[in-house]
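[1] sharing a model prediction with you, sequence too.
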Amino acid sequence: MGARGPSTARTCCTSTRRAIGGSTMHWCPSWRRNTLMADKRLDDCLSTRGGHLFIEECDTLELLRQFGTPLFVLSEDQIRRNVRRFQVAFQSGWPDGPVKVLPAAKANWIPAVQCILAGEGCGCDVYSPGELSVALRAGFPRELISVNGVPKDREHIVRSVAEGVRLTIDSVEELDVIHQAAQDLGRTARVRLRLKPAISGFVQHSDFSAEGLVPTDVAAMVYKGGLAFDDVVALGRRILEMEGVELVGIHEHHGRHHPSTRYWEEQMIAFARELGRVCQALGGFQPAEIDIGGGFAIPRDPFNAATDYTEPLQLGALFALSKGMVLLGSEARYRVIARLIDTIVSHPNQEPAPSFEAYGEACTRTLRRELPRHGIDTRGLMLQLEPGRAIHGDAGIHLATVCAIKAMRQPIRWKLVVVDTTEFWFTGGRYEHHLHDYLFANKTDAPLVDKADIVGRSCYGDRLMPTVPIPEVQVGDVLALLDTGAYQEVSMSNFNAMPRPATVLVTGSRAAVVRRRETEEDVFRRDLLPEHLQGGERTA
């Protein structure tokens, strides 16, 4: 795993480290609901021991004592396990050619994390110039770095050509810039074209839309990523006639619309069909590599779990009833409303997503059947995939401390548990309407006897967990939000001028800071005062 620096690495307990290779443990949805949690393993990296939550061999309470609260924690071993499972799952189903996992850097671009992935032989899907810098420093092979996204500015494109990484073209405007950069630098730019195939065989609702029920095929078509067929063909014809630009592959990425394997089967059918159309229009072009993107769900899938599509109807009925009872007087009205509110309770998703192995089987089986039907020769064809949330999601947890408890008893009953974190440190999850699984890290063996809103520290409502079951909670207890390794820490903001928390990487029984806790000085480091505002000067 590599040495850890003596200044930040610490031992969390004396247990020996568990081997990470060949793990077959999967999460079971009944791991804690309505039961006392005795010592047991929750998944490959989480366990409970003596009423405490452990990540790998580290007691989470000891991590808080050493590194402070709140705290993001990542498991190095779980990241490695996830990568290896994806590699084996897809390679076993794709004997035709090599398989390469290119985890999406956007999901977790912490440099230490990217070094782990580079060490595992992965490639890297990058979006921004900053992510490209991280990928280059981590040591990924240049030919396995895919620069994606729209728009790409000129400097980003020129640098990508100079570094010899793959450019995945996602706008018509990019090609001329790429061609000019290749000529100026005397290099060959190797590019892929990003398709947007219509997933006409999958019309179930998309989890991307929390506002209402939208068919997945429509939601995928209106998303900004990917090129229309006519644009792809026009670009492809130009590239095939260009000097200094080589078309090496075809790419697609629709993202996490639905957790099912059937979604992936239909997506691969659509991709193969569109790929065949493009290659036929390009005179029988055969790609050297195809990239199916990402969007694979993690086991305790929190994506859009906070959304209840019937909720507007329920709230509308409650409002109408409440308004109609005004004539009864406030006491009678609140009595009825209180009884209705007492029935409200939320639960995280309790249906596990398909395994990585199931995703691999569905994708490779479908591609091997469909690609030859559309004229694509799979012999020697490299298959690439870009899992982000599935690599990092269940490798991370977030620990926060209970700071206050507020209980309303009249005229309705409502409890708030206030913790020292905030939704502004889970921006990605708020956009995706996550509802994370959770437990209290110092009371994993306590029964769930109450319910409460768990709220954060910002001046917003900051409703982290809406009306969820809780044990008997006290100030000083530790909340653990699970599956926070992807898109959360890397999307934090400084709302309310709050310094952002630290991130610790656990490796077996050792822990090291990989992103330090911010100070107030860090928060204001970019701010400048114009000269006329310095020294308390007032303007008219």
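    Structure received.

[2] going forward, measure contacts and count neighbours with C-alpha atoms only.
    Fine.

[3] and the longest strand for this protein?
    strand 396-408 (DSSP state E).

[4] quick one: the helix or strand just after that strand to strand 396-408, angle?
    Using DSSP states H and E, the next helix or strand after strand 396-408 towards the C-terminus is strand 414-419. In terms of direction (axes from the mean of the first three to the mean of the last three Cα atoms, to 10 degrees), strand 414-419 departs from strand 396-408 by 140 degrees.

[5] mind listing the strands for the stretch 351-500 of the chain?
    If DSSP state E, counting those that start in this stretch is used as the criterion, the strands of the stretch 351-500 of the chain fall at 382-385, 396-408, 414-419, 438-440, 450-455, 463-470, 478-482.

[6] so which of these gets nearest residue 430?
    strand 463-470 (9.2 Å; Cα to Cα).

[7] distance-wise, check the closest residue to residue 99 other than its chain neighbours relative to residue 463.
    Sequence neighbours aside, residue 383 is the residue nearest to residue 99 in space, at 4.8 Å (criterion: Cα to Cα, 6 or more residues apart in numbering). Separation of residue 383 from residue 463 (Cα to Cα, to the nearest Å) stands at 42 Å.

[8] put this beside the first:
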Amino acid sequence: MFFHGTSKVNDKGHLEIGGVDTVKLAEQYGTPLYVYDVSLIRERARGFKKAFDDSGVKAQVAYASKAFSTIAMVQLAEDEGLSLDVVSGGELYTAIAAEFPAERIHFHGNNKSKEELEMALQHEIGCIVVDNFYELELIQSICETINKTMKVLLRVTPGVEAHTHDYITTGQEDSKFGFNLQNGQAEKALLQALEFNRIELLGLHCHIGSQIFETTGFIVAAQKIFDKLNEWKNTFAFESKVLNLGGGFGIRYTNDDHPLQAAQYVSEIIAEVQKQVEKYEMQMPEIWIEPGRSLVGDAGTTLYKIGSRKEIPNIRKYVAIDGGMSDNIRPALYQAKYEAVIANKVLAETEETVSIAGKCCESGDMLIWDIPLPKSNSGDLLAVFCTGAYGYAMANNYNRIPRPPVVFIENGEAKLVVRRETYEDLIQMDLSIKAKINN
């Protein structure tokens, strides 16, 4: 059975998460419904932090909030002593509203606006990850105007791209993100940052990919970065106080996925950084990483109510649900694959292979193709696993479908942390073109 965290089958044959029956959750909050196993998020966060603590290496584990950003999730990250990675003014605003410690906020993005940077400076966040020359100059200009300084990392592209089991050493040179490490751009950015009197350069950042199941890519990236840092040490007397090796640590969406434990990712990254430090006789930098999906992905389950069926003899059986690409666009965008169960009859015998269709008016709105399930009826509850990352975060109102609510489950208690959108919410920004006539 494909379960994560506290998920199990209870004595009624229902899927249970954190001690709460999913059938009861659907009755109370409706469907579609995002359900998060809070204890699993805590377990994942503590796994990364403990790996660094056990090594004695100074580090920051920053939650990459683009995976799932709400006030409650940001507060949970603070509870676990994480730092926070934001990539927009909206994510920064959410962090501020959640009263997250500003000194532990890192701001990413390839096109930060003047207004977003002013917000970051106004709230005195901990670090800005600079992505391009325009941004570097803009930060200096804003800091001069308001008489402040800002700590920054330079995002570099080391020429390493890693996805699942494959990695190549040229793909990332063509990227919309960062300064190229090999063609002189990164060195030019380094010199400019060192020259600017309102910028405190902490070090370098890189991100090599996502859903990574091995450590080779991180090791190769670290080697390339340290080769360049050695040049800069000898030429410019510059040493990196911080090295941020990004995130991208994989999770298990299906039984074909085989991610590593947090401790293995961390221990091998630390070992390589220490090896390079000794090789080039440098100071040991503080190591930062940015797990997002690996903290929340498999902690999330989406509940749907099954509606209509369509059977095409000798071809396919379609089972339709009351959500789809409006609450999980990943299958349509990336052909992402998921596992699912009928939550109110988990132990029932598998009788048919069906394809799960979303309700949006698009032929591409297919959540799962060809999954073996028990025979389902209208009103049954479908639970789709591992939807905690980039489900709610990428939810939309296509076809004017309201976005689902979010519930946190911990120790047998359910807490609503995002309410369901209403039809009234959908039109609250709309303006009528029909003039009102005053009698």
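    Received, thanks. Since the model is a prediction, treat every value here as computed from it, not as a measurement.

[9] alignment lookup: the residue nearest to residue 99 of the first structure to the second structure.
    The alignment partner of residue 383 of the first structure in the second structure, by TM-score structural alignment, is residue 287.

[10] correct me if wrong: that match contacts residue 244.
    Yes: if you go by Cα atoms under 8 Å, residue 287 of the second structure and residue 244 touch, sitting 5.8 Å apart.

[11] in contact with the equivalent of residue 397 of the second structure over in the first structure, which residues?
    By TM-score structural alignment, residue 397 of the second structure lines up with residue 494 in the first structure. Residues in contact with residue 494 of the first structure (Cα atoms under 8 Å, 6 or more residues apart in numbering) are 424, 500, 523.

[12] residue 494 of the first structure and residue 257 of the first structure, how far apart?
    When residue 494 of the first structure is compared with residue 257 of the first structure (using Cα to Cα), they lie 29 Å apart.

[13] now do residue 127 of the first structure
    20 Å.

[14] same thing with residue 348 of the first structure?
    According to Cα to Cα, residue 348 of the first structure and residue 257 of the first structure sit 18 Å apart.

[15] who has more neighbours, the two?
    More crowded of residue 348 of the first structure and residue 257, by other Cα atoms under 10 Å: residue 257, with 24 against 18.

[16] wait, that one touches residue 208, no?
    Yes: checked against Cα under 8 Å, the pair residue 257 of the first structure and residue 208 is within contact range at 5.7 Å.

[17] and the helices in the stretch 101-250 of the second structure?
    114-122, 133-146, 185-195, 216-236 (DSSP state H, counting those that start in this stretch).

[18] what is the neighbour count of residue 420 of the first structure?
    So residue 420 of the first structure, with other Cα under 10 Å, has 18 neighbours.

[19] now swap in residue 170 of the second structure and tell me
    Around residue 170 of the second structure there are 12 residues (other Cα under 10 Å).

[20] so it touches residue 157, yeah?
    No: using Cα under 8 Å, residue 170 of the second structure is not in contact with residue 157; the gap is 9.8 Å.

[21] which residue is nearest the centroid of the second structure?
    residue 67 (2.3 Å; Cα atoms, centre = their mean).

[22] which one is it nearest to, not counting chain neighbours?
    With Cα to Cα, 6+ apart as the criterion, residue 67 of the second structure has its nearest non-adjacent residue at 4.7 Å, and that residue is residue 389.

[23] over to residue 140 of the first structure?
    Once flanking residues are discounted, residue 140 of the first structure sits nearest to residue 118: 5.2 Å by Cα to Cα, 6+ apart.

[24] now do the same contact list for the one you found.
    Contacts of residue 118 of the first structure (Cα under 8 Å, 6+ apart): 138, 139, 140.

[25] counterpart of it in the second structure?
    Residue 118 of the first structure maps onto residue 78 in the second structure, by TM-score structural alignment.

[26] what about the residue nearest to residue 99 of the first structure, distance to residue 475 of the first structure?
    Per Cα to Cα, residue 383 of the first structure is found 51 Å from residue 475 of the first structure.
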